[in-house]
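> my questions concern the predicted model and sequence given below.
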Amino acid sequence: MRPIRHVLIAAALALGLTAVPAAASPVAAATVTSAAVATSAATVTSAAVAPSAAAAAAVVDAADPTPSVPPDLRSVEVTFSGGGGLTFHGSVLSPGDAKPGRPGVVLIHGAGTGTPRTKLMVEAVEFARRGMSVLIYDKRSVDYSLFRRSYSLLADDALGAVAALRSQPGVDPAKVGIWGLSEGGWVAPIAAARSADVAFVVLVGANGLPPLRQQTWAVAAGLRKAGVSGSLVDRTELNLYRAIADGGMFPEPYYDPEPTIAAVKQPVLAIWGTHDLLTPPVESPPIFARALEGGGNENYTFRFFPDADHAAHWTPDGGVTRLPELAPGYADQVGTWVDAVTSGRPPATGTAGPAPVQDSLTVPVSPPAWWESAPVQLGALLLFVVAFTAYPLVALVRRIRGGSREPVTRAARLVSATGIAVVLGSFAYLLFLVMTGGKLAVTGPVLAGRPVIWLVLQALAVVSAAATVRTAVAWRRARGSTSRGERVRLGLLLAGGLAFIPWAVYWGLLLP
């Protein structure tokens, strides 16, 4: 299966079918949205993806320049070992008048490879101003990419940071917790469930659903926000991501976070912006509550902040634009809660804040059956390219040799021209949607709930299907009078045309 997947990836790259896994990703992604056509159903219990011991010892992620901090804070540079022995660089921000025995918190990034620590500087500064020592570090770029990652390995990185912060002068090692944003909302519970050194957990924009389900929701929500309806958003987008995952190009697609959340025994503060467009803010909180209570942990607090986006930053336009400022009251909430739980005064379990906005619900995303798998899709793609291009190429060769002849039916030319246009055009357009999906998709002009480009592709698909039927009828009538070479050429064309019809139905091109 690995060679098939490698061939698939190479073919997808050749077509330009690659993108950035959403960061919610969390995929979504996703941050921006995820990838291109097709998996590994890794779980938190699976082995961490790591280099060999010798290679790990030799690899050190490049350190960013020391970040500047406001004059009321002080910063100390640290290094520590994460998963696989990789060396990390970070900064510990503390109040200028820091008192001994203070709490500390490690900030875990959202999705993205090699994200610099400065990405979380706003949060680090605000939390430090509320009496904590805050460790931010440069995220790994080794064993982490668009197509490969392990939440288990990222949790090891976070625990390495926890150990480094616990050893800092003035920090009470019994009061060090972790904060996880977006993808970090999957990573932080793994780290907390794995180590009693973690005193508390703060989650922001966390997702209780599998990554692939979250990603398909985020992109579909972006399409709906752009005015799209019908098969493109209800069928095509979902099937595209299933193929992406099946081809191994979407890391940990079916990871179920619930069992790990249930294993978290530390106090939990979970925060969502009411305008989170990357993580379903209505569906995730009940999942966290169910899992925590199922594991016997009733020490949790959920807070929703108005006019806040996925990262709990202030947003002026319903989550599309993220401003540098944190949502009003967010940093105070974190500071007050951390002080309470580390002082032995955990707040009562409860939920507060305005109801979040989620215009559509997520849908389950199952692995594809064999007939809709990535290798089969690749085989269909190769068939279409060969069948639809061979027909005009043979005609061109005949013309050059001076042996051109009248086709059995001119409809065959339509099958060839429209078939290849739909196949290549639909893949190109889906790539474009994947790259711009999430928050607010850029679909181009929309007519009757369909992007005009998609309507054109659907019209061409109808023409190709009708021309295939007409060509098949004409060939049957003239079969006795056609040469062997012409029968082979038409047979190949019809094989592609007939396979194209169910393929176009599956991808929503022949559906309203």
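Thanks, I have it. Residues are numbered from 1 along each chain as shown.
> make it CA atoms for all contacts and neighbour counts henceforth
Will do.
> is there a neighbour count for Pro3? I'd like the number.
8 (other CA atoms under 10 Å).
> no, scratch that, I was asking about Arg242
26.
> what packs against the strand or helix carrying it?
Secondary-structure element containing Arg242, defined by DSSP states H and E: helix 237-246. The criterion is 3 or more CA pairs under 8 Å, 6 or more residues apart in numbering; DSSP states H and E, and the helices and strands that helix 237-246 contacts are helix 211-225, helix 374-400.
> now with 10 Å?
helix 2-14, helix 211-225, helix 374-400, helix 411-436 (3 or more CA pairs under 10 Å, 6 or more residues apart in numbering; DSSP states H and E).
> so which of those is nearest Thr301?
helix 211-225 (22.6 Å; CA to CA).
> mind checking how far the following helix or strand past the closest one is from the chain centre?
Next helix or strand after helix 211-225 toward the C-terminus (DSSP H and E): helix 231. Centroid separation between helix 231 and its chain, computed with CA atoms, centre = their mean, to the nearest Å, is 21 Å.
> same question, stretch 209-224
Counting by CA atoms, centre = their mean, stretch 209-224 comes out at 8 Å from the chain centroid.
> Tyr462: what's it in contact with?
Not quite, residue 462 is Val, not Tyr. Applying CA atoms under 10 Å, 6 or more residues apart in numbering to Val462 gives the contacts Thr418, Gly419, Val456, Thr468, Ile501, Ala504, Leu509, Leu510, Leu511.
> okay, now the one to match up with it:
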Amino acid sequence: MRRGVLLAGAILAVTALAPPASAAQVTNDEVTFTNGGVTLHGTVVAPPGGAKLPGLVMVHGSGAHSRDDYREQAEAFARQGIATLIYDKRTDGYSQLERSYSTLADDALAAVSVLRKRSDVDPARVGVWGLSEGGWVAPLAASRSSDVAFVVTLGANGVEPSRQQAWAVENQLRQLGMTGSMVRMASSTMMRQLVGGGIFPEAHYDPVPVLKSLRQPVLGLWGAKDILTPPGEAVRIFRDSVAHHTLRVFPDAQHQLRRTTDGFDKLPGYAPGYLELVGSWVNNPPGTSTADAPPAQDRPSTAVTPLAWYEPTWLQLAVLVFLLVAFAWYPLFRRGAGARPARWLTATGLLTVLGFLVVDVLLQLSMGKGLGPVVAGRPLPWLALQLLALGTVAATIGTAVAWWRHRGLRLGVLLAGGVVFVPWAVYWGLLGV
């Protein structure tokens, strides 16, 4: 209660000192700046006629973003007397397979330089704001330059990106009603392969050393119902790592501090008090550290462990190619002894391997939403694959009996495929519960 009274008093004090501009009074000035040979375009949203204003650079979350994605918040901050710079995120050197937090941090610092040079801005009061991925980038930028006066983060992580993503994937699949081997495959096995194969950029970025190096005040904000960032862990890590912090948790908010009922839906409007809190804090950063209690998590995040000697991605790809060749081998030659179990092994093996590839692609593209109804904790395509995998094992046994009787090369190659299939299917969860 006392904290709420103090916060309300601070907001009223700021309002009395700098009456907020109306929506019609907010100005928009187009700006450009460069980093690493790339020209970035942005807009400074500010109250007109200001002097010695604090400045705020808004750093994007992951994915492609334009300045308009943050314009609503920028206008709300401008109406509280803050000159706010929003910009289009770079596309050069940034994609699902390529990104550099270091480069993104330098982009933010170039934007800070633009704000610091404005006549209506106090250069000693320019800071950075970062959402989600920006919660890794904004502190990194601040750690590199004393030109950054403060840091604001939303939904920031205290854990490395691969660990956060594994936790988020499991949340999404659980919300769809999935359990068991399908969830373990997507959130653990597949994630470890993506990281080990080098196609998860910045997978092992550790934010803690950067957080510990910060000397600027940090305002960290989280939604208690965040299903993308482990919020309880993040609050604890920020509390223990950042020297000068103000950490707040909004009980009915999701990752972006939008109103929500369960963390998955997004209701109109932001969490009550969020925009006002940022405005009051930026205008008057407190001199002491305070932190809300970490919100509860239904389970902790888990580190994505390195691949073992038998797991390298190149080996998994080689096994996949071998299985396709081995299962397709038998029909290429004339029919002979042991044809019936061999035909079954060819059919079930090929269907299982090819079907797994299709399901994996759908899973990556839709986070499980494109896999249809869920029965007994399994989406129907996965359940069908598991039944086909059992059929493949049975057909392998039948083919082994036939090969023992006739010892032909044709059956031998097919049987080798069936034998290799068993550990492969166990590894990928097709023979798991």
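Good, I have the coordinates. A quick note: this is a predicted structure, and the numbers were derived from the prediction, not measured.
> superposing both, give me the TM-score.
Scored by TM-score structural alignment, normalised by the length of structure 2, the superposition of the two chains gives a TM-score of 0.91; 412 aligned residues with a CA RMSD of 1.7 Å.
> ranking the helices and strands packed on helix 237-246 of structure 1 by burial, who's on top?
helix 211-225 (a mean of 28; mean count of other CA atoms under 10 Å).
> apart from its neighbours in sequence, what residue is nearest the residue nearest to the spatial centre of structure 2?
Note on structure 2: the residue nearest the mean C-alpha position is Gln165, at 4.8 Å, using CA atoms, centre = their mean. The shortest distance from Gln165 of structure 2 to any non-neighbouring residue, by CA to CA, 6 or more residues apart in numbering, is to Leu228 (7.3 Å).
> translate that neighbour into the numbering of structure 1.
Using TM-score structural alignment as the criterion, Leu228 of structure 2 maps onto Leu278 of structure 1.
> hmm, back to that, the helix holding Arg242 of structure 1 to helix 211-225, inter-axis angle?
Angle between the axes of helix 237-246 of structure 1 and helix 211-225 is 150 degrees (criterion: axes from the mean of the first three to the mean of the last three CA atoms, to 10 degrees).
> helix 237-246 of structure 1 vs structure 2, mean deviation?
Average distance, helix 237-246 of structure 1 versus aligned residues of structure 2 after superposition (mean CA distance after the TM-score superposition for structure 1): 1.5 Å.
> now that helix: which residue numbers in structure 2?
The aligned range for helix 237-246 of structure 1 is 187-196, by TM-score structural alignment.
> leaving out chain neighbours, which residue sits closest to Val376 of structure 1?
Trp370 is the one closest to Val376 of structure 1 (CA to CA, 6+ apart), at 7.4 Å.
> helix, strand or coil for the aligned partner of the one you found in structure 2?
Using TM-score structural alignment, the partner of Trp370 of structure 1 in structure 2 is Trp309. Of the three states, Trp309 of structure 2 takes coil according to DSSP: H, G, I helix; E, B strand; the rest coil.
> Trp309 of structure 2: neighbour count?
Neighbour count for Trp309 of structure 2, taken as other CA under 10 Å: 7.
> quick one: contacts for the alignment partner in structure 1 of Pro272 of structure 2?
Under the alignment (TM-score structural alignment), Pro272 of structure 2 pairs with Pro328 in structure 1. Counting by CA under 10 Å, 6+ apart, Pro328 of structure 1 touches Phe305, Pro306, Asp307, Ala308, Ala312, His313, Trp314.
> ditto for Val422 of structure 1
Counting by CA under 10 Å, 6+ apart, Val422 of structure 1 touches Ala428, Trp454, Val456, Leu457, Gln458, Ala459, Leu460, Ala461, Ser464, Phe500, Ala504, Leu509.
> and the fourth one, that one's in a strand?
Translated: Leu457 of structure 1. No: assignment of Leu457 of structure 1 by three-state DSSP gives helix, placing it outside any strand.
> excluding chain neighbours, what is closest to it?
Using CA to CA, 6+ apart and skipping residues adjacent in sequence, the residue nearest Leu457 of structure 1 is Val422, 5.6 Å away.
> right, I'll leave it there.
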